[in-house]
Every structure is written in C-alpha cells, then in structure tokens.
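Participant: The following block contains a protein sequence and its predicted model.
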Amino acid sequence: MQVEHVTIHGHRRAYVRTGSGPALLLLHGLGCDHTTWDPVIESLARRYTVIAPDLLGHGESDKPRADYSVGGYANGMRDLLSVLGIDRVTVVGHSLGGGVAMQFAYQFPERTERLVLVAPGGFGPEVTPLIRAVTSPGFHQVVGLLTMRGVKRLSTGGLRMLSRLPVTQVRDLGEVADVFDTFADSRSRAAIRHVVRAVVDWKGQVITMTDRAYLTEHMPICIIWGADDMVIPVRHAETAREVAPGARIEVVPNAGHFPHKDHPQRFVKLLNDFVRSTAPSAYDVEAWRETLRSGGDPSLKSAEAGERPIRAV
C-alpha cells in the first residue's frame, strides 16, 4: 500500500488509505507507525475505508517540537479526517493510540460511530518499566549511545532472539526491538520523550479514562486485550468492565500487547462481529449536555433528557 502525505498546520503527516465502505480509523501505539496494522489492514479493507496514519512524531510523519498530548493527537486526527473528507469513523486505537481514540471520542462524539480499544492506556497506572524509563534524566543521551550501529545490532538482535523463546513474559520483546530501532533517529527519540512525558511519570500512567467512562454509555465500545500482555496488564480490562459496563470485553488467549499481530484473523473477526452487531452512535447535543451534567448518575438526569438519549441509527 502506498503511503500518502498531507501537510496540516505546517507539519507533514503520513497515512495509508485503502478499501471502501464505512470508515475505520486505525491509531498505532507508542514508537510504532501505520505498519503495525499490516497483518490486518488488507482484510479490513474488504469491508471498510481504512485510514491508518503515522501519528505526529512517528513513522514518516514530521517530528517537530509540538504538542504531543493525547488531546493534541485527537485534534490532529480530526483535522486529518476533515482534509480527507471523512465525517464519521469507527475509531480503533492500540496502546497509546487507544488513549488517543478515547480522547477523540470524548472531544468529538459527533464524529465517532464506535470505539475499539486494543490494550489501551488509561485504565490504571501500571505500565512496563521500559516506558517509564523514557521519562528518566539522561534517556536521550544514553539511548543515543545504545543505538549506535554496532551496539544497536547486538541489543535489538538479543531482544528478538529472546522474543522467540516459549515464555510469555518475553513475547513482546520483538516489538520492543522494532521500537528501539526507531530511536536511532534523534528526532524520533525527542518526540517519543515528549509523548511519554505527557502521559507517564515515574509512578506510571498519569492519564485516565475512568472519570469519563460514563460518556461511553451511549456509544458502542469494544475492548480487546492479549491475555499475556506484559506492557499494560490485562487486569486493566476488569477496571474497564467496571467503569464502562456496557463495553464488550474480549481477552485473546496466547497473545501479548499486540493481539492484532499475534492473531490477526481472530482480531479481524472480533472487529467485524462488533461492527456488524452494533449500530453507529448518533450524536444528540441535548442528551450529551445532560449526560455531562449528571456525571453518569441516572438520578440526576432530567425527565426530559431521559426521553432524548443519544440515539443509535
């Protein structure tokens, strides 16, 4: 698939657009790019118009000194979709992309039909120490040394060898090696550091969806997690179940942090079944206002608002 480019707000953004049908926006995780969806994008394109961008600071997109918050990313996705002439999408976000997807749905409910979160951030503080290390002083300089040609070959080769062992705890190290490869570019290192500092500190994740999860009451939501995820623990799926009881939770056996790569056919089936069995959310500004006022407490909603739910069409 050919990578296309468009300049928005002075920054060049890369994306792949393929297929036809209802629009599907695929958002990758930290240090990845649109190629993380390669195992599933061709199958998805048989049913959907698939848009898979490289987030700013990643892949072939520019890596400026800019706003790398999840809110900033959500704004960037709205603007990209507007330029491409796409008004409404089912948003699919993996890891960091899951946080961006949640923020997109919160900021732009009128443009969000469904929400699919794949091993997302935002449901608890725990995250792998490898990500927390990015916030440490000296990260930029130390990783610069570790990604020098000879050293990088040894370190990434070792990670990939470990990932082939029949041990669940090292399953995701091959993907970690791919991310580490991108750190050879000083601009990528700087961008990733800005991204991580916006969402993680030394204690773990600092952003959360739990205080706004009640807003998903009127929006179809599916959460997919690998049972052996060592990056963001699968037990966060139980938190998601508690704060978003209407969500469909799917835990994929024998999969790590990248279930769409570990079991692509299973992932595509789950996504297709979810889209096929749910009607897209339709935005009602009055119902949204009442939901915000009530904070998700049904007893605080006016009787009039109760007659105006956010409809499914």
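Facilitator: Happy to help now that I have it.

Participant: Could you use CA atoms for every contact and neighbour count after this?
Facilitator: Noted.

Participant: which other residues reach the helix or strand harbouring V16?
Facilitator: If you go by DSSP states H and E, V16 is part of strand 11-19. Applying C-alpha atoms under 8 Å, 6 or more residues apart in numbering, the external contacts of strand 11-19 come out as 1-7, 34, 44-56, 59-62, 64.

Participant: And stretch 148-158, by the same measure?
Facilitator: Residues from elsewhere that reach stretch 148-158 (C-alpha under 8 Å, 6+ apart): 145-146, 177-178, 180-181, 184.

Participant: chain center to that stretch, what's the gap?
Facilitator: Average the C-alpha atoms of stretch 148-158, do the same for its chain, and the two points are 28 Å apart (C-alpha atoms, centre = their mean, to the nearest Å).

Participant: ditto for stretch 218-238
Facilitator: Computed by C-alpha atoms, centre = their mean, the separation of stretch 218-238 from the middle of its chain amounts to 12 Å.

Participant: how about the strand holding V16: buried residues?
Facilitator: Counting neighbours by 16 or more other C-alpha atoms under 10 Å, one finds that the buried residues in strand 11-19 are 13-19.

Participant: which SSE is T208 in?
Facilitator: Secondary-structure assignment from DSSP H and E places T208 in no helical or strand segment.

Participant: V118 reaches D229, doesn't it?
Facilitator: No. If you go by C-alpha atoms under 8 Å, V118 and D229 don't touch, sitting 11.0 Å apart.

Participant: which one of these two has more residues nearby?
Facilitator: A side-by-side neighbour count of V118 and D229, using other C-alpha atoms under 10 Å, places V118 first with 28 against 24.

Participant: The structure to be compared is supplied as follows:
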Amino acid sequence: MRSRDVGGALRTCLRCAKSCGRQGRYNIPELAKKYKVYALDLLGFGWSEKAIIEYDATIWRDQVADFMKDIVKEPAILVGNSLGGFTALFTASELPQLVRGLVLLNTAGQFSDLNIKPVINNEKSAINKYLVNPMKQAFQRVFLGILFWQAKQPSRVKSVLKSVYINTSNVDDYLVESITRPAGDPNAGEVYYRLMTRFMMNQSNYTLDSILQKLSCPLLLLWGDLDPWVRPAKAVRIKEFYPNTSIVNLKAGHCPHDEVPELVNNALIDWLTSLDHEASFQMAQT
C-alpha cells in the first residue's frame, strides 16, 4: 500500500484513487495549505502492491477503512475519481462513522437495470465445469493479455488520456509515466486479468442505487460534463436518489481534478468551508 501524508491538521481529506499521487499533483499542495491530506493508491493500482487476490469492491473498502482507522484516526472527507470515487462512496455508505463528507469526481459504478433478467449460473454442471469454463478462461487470458500489452504502451496511454481530456495540455510525459511504470510490475498483467474478469463483470452486485440508500453524509459531485465515458446525466440521477447532494458542473473530461485543477480546488475548498461553518453552528446550538 502506498500513501502520502501532507499538510496541517485542521480537517482531514483522504483521496482514494487508482493512482493518486501524480494525478493529485495540482490538488494536494493546495488542499494541504489548510487541511491534512492523505493520498492512497488502491490495492492493485498505482504504486500499491499488485496482489494476486480475488478483487472485489469489499477489498478496497476494507483497505480504505483500515487506513483510516490505523493512520488517519479521525473521521475524514473522502475524495475519489472514477473507481476511486466508487470506492469512496461504498466505504462511506458501509462505514458512516469514518466519513464526514464525500466528494466524487465522475465516479464509476452503475445503477440497477430492472429490465435485465438475472443470469442463471450453470457453472456447477459437469460440461461447464470441465469443458466450457476452462476454454472460456483460456481464451480470456490470451485476449486480455494482448489487450493489456497494448494498453500499457506509452503511445496508447497518451492516446486514451487525450480522448478523455478536453484540454490536453496536462497530458504530459509525467502523467503517462505514472501509469506505464506501475503497469511494468511483474504481477500487473494478472491483476488486470482478474479485474476484468471478476470485478468488472460483477459490478451489478454493487449498484449505485443500493449504495446510495445507505449513505448518510453530505455529498459533493464535481463533474466533468464533457466526459465521453461518464455522462452528466449520471450526476443528475445520483442527486435524484440522494438529495443531500451538491453538483458543480465543469467543462472538462473524465479527470477534472487534473484538467481544470483550479476550478476543482476552489469548488472543493468552498464546500469544505461550508461544512465547517455548519458544524460550528451546530456546536454553538448545543
């Protein structure tokens, strides 16, 4: 596990991400002027260990929870983008005593689709167990192995980043290297395979609507409206499910914190300040 701890101790922010250290390059220094900031790479991503385990949302939830209990040692604001956002949301809903507030930037996760019929699991049948499933897994390994090799090439990484940044000026070699270097870990290919075949294929086990039903803290959505992967309608739907939500729309792509950092920092600090004022007012009333 890799983390960074910077800044003062007025309030605590924990940023959860697939690879947080370098994509937080424009945010962490500003936040650290007033807040104690921790940046945590999720297990299997960034500079954290490429553990050969069965990846599941509960793995990252427990990682964040353990980090907060052992290192942070006080309720914190969780901040996350994409899969890091989903992990922050899941953690906040499952362990509300650890979380003062939640900030999501173009979060991953999906809503349940009532029109999709549940898949019947026939894996226990002999033909599936001894013939179909082994052949399926062998094909997946070959296909995903080729896909991973292509995906970790610097030129491919830069191309994908440019497709999800509207202003590509911050898509530089420093950012590309922060993705390609961890991908060179000997276990990275196996982690990629497990993520794609286990976690990504089983997201329906953790739908956003079911998670939001358990959420109890204030929520801020900092949303890149021009994201080709996660559309702004998702932010609107989240607010419909969870009214204690503030939305700040940004003219940016999938990673607004790195693309328009000044706008993100200002919006985040304004929201944190409002939380502090509200907490002070409530204390004065007691």
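Facilitator: Cool, got the structure. None of these values were measured; they are calculated from a predicted model.

Participant: Let me see the TM-score of these two.
Facilitator: Here the TM-score for the pair of chains, by TM-score structural alignment, normalised by the length of structure 2, is 0.75; 253 aligned residues with a C-alpha RMSD of 3.6 Å.

Participant: coming back round to it: mind checking which of the contacts of stretch 148-158 of structure 1 are in helices?
Facilitator: Applying DSSP state H to the contacts of stretch 148-158 of structure 1, the entries found in helices are 145-146, 177-178, 180-181.

Participant: that's a helix at V142 of structure 1, yeah?
Facilitator: Yes. Membership of V142 of structure 1 in a helix is supported by DSSP: H, G, I helix; E, B strand; the rest coil.

Participant: After alignment, which residue of structure 2 pairs with it?
Facilitator: Alignment note: V142 of structure 1 maps to I146 in structure 2; criterion TM-score structural alignment.

Participant: Look up how far K158 of structure 2 lies from that match.
Facilitator: Between I146 of structure 2 and K158 of structure 2 the distance, using C-alpha to C-alpha, to the nearest Å, works out to 18 Å.

Participant: how about the most centrally placed residue in structure 1, secondary structure?
Facilitator: The central residue of structure 1, meaning the one whose C-alpha is nearest the mean C-alpha position (C-alpha atoms, centre = their mean), is G97 at 1.8 Å. Under the three-state scheme (three-state DSSP), the conformation of G97 of structure 1 reads as helix.

Participant: contacting residues around it?
Facilitator: With contacts defined as C-alpha under 8 Å, 6+ apart, G97 of structure 1 is in contact with 27-30, 120.

Participant: how about 6 Å then?
Facilitator: The neighbours of G97 of structure 1, taking C-alpha atoms under 6 Å, 6 or more residues apart in numbering as the test, are 27-29.

Participant: What lines up with it in structure 2?
Facilitator: G97 of structure 1 maps onto G84 in structure 2, by TM-score structural alignment.

Participant: tally of neighbours for the closest residue to that match other than its chain neighbours?
Facilitator: Taking C-alpha to C-alpha, 6 or more residues apart in numbering as the measure, G84 of structure 2 lies nearest to A17, with 4.0 Å between them; neighbours along the chain are not counted. A17 of structure 2: 26 surrounding residues under other C-alpha under 10 Å.

Participant: was I right about A17 of structure 2 contacting L43?
Facilitator: No. In terms of C-alpha atoms under 6 Å, A17 of structure 2 does not count as a neighbour of L43; the distance is 9.7 Å.

Participant: Show me which of the contacts of stretch 148-158 of structure 1 are buried.
Facilitator: Neighbour-count burial (16+ other C-alpha under 10 Å) is assigned, among the contacts of stretch 148-158 of structure 1, to 146, 177, 180-181, 184.

Participant: List the residues that contact the equivalent of A74 of structure 1 over in structure 2.
Facilitator: Residue pairing (TM-score structural alignment): A74 of structure 1 is matched to R61 of structure 2. Contacts were defined as C-alpha under 6 Å, 6+ apart; by that measure R61 of structure 2 touches T91.

Participant: In terms of helix, strand or coil, where does R61 of structure 2 fall?
Facilitator: Using three-state DSSP as the criterion, the local structure at R61 of structure 2 reads helix.
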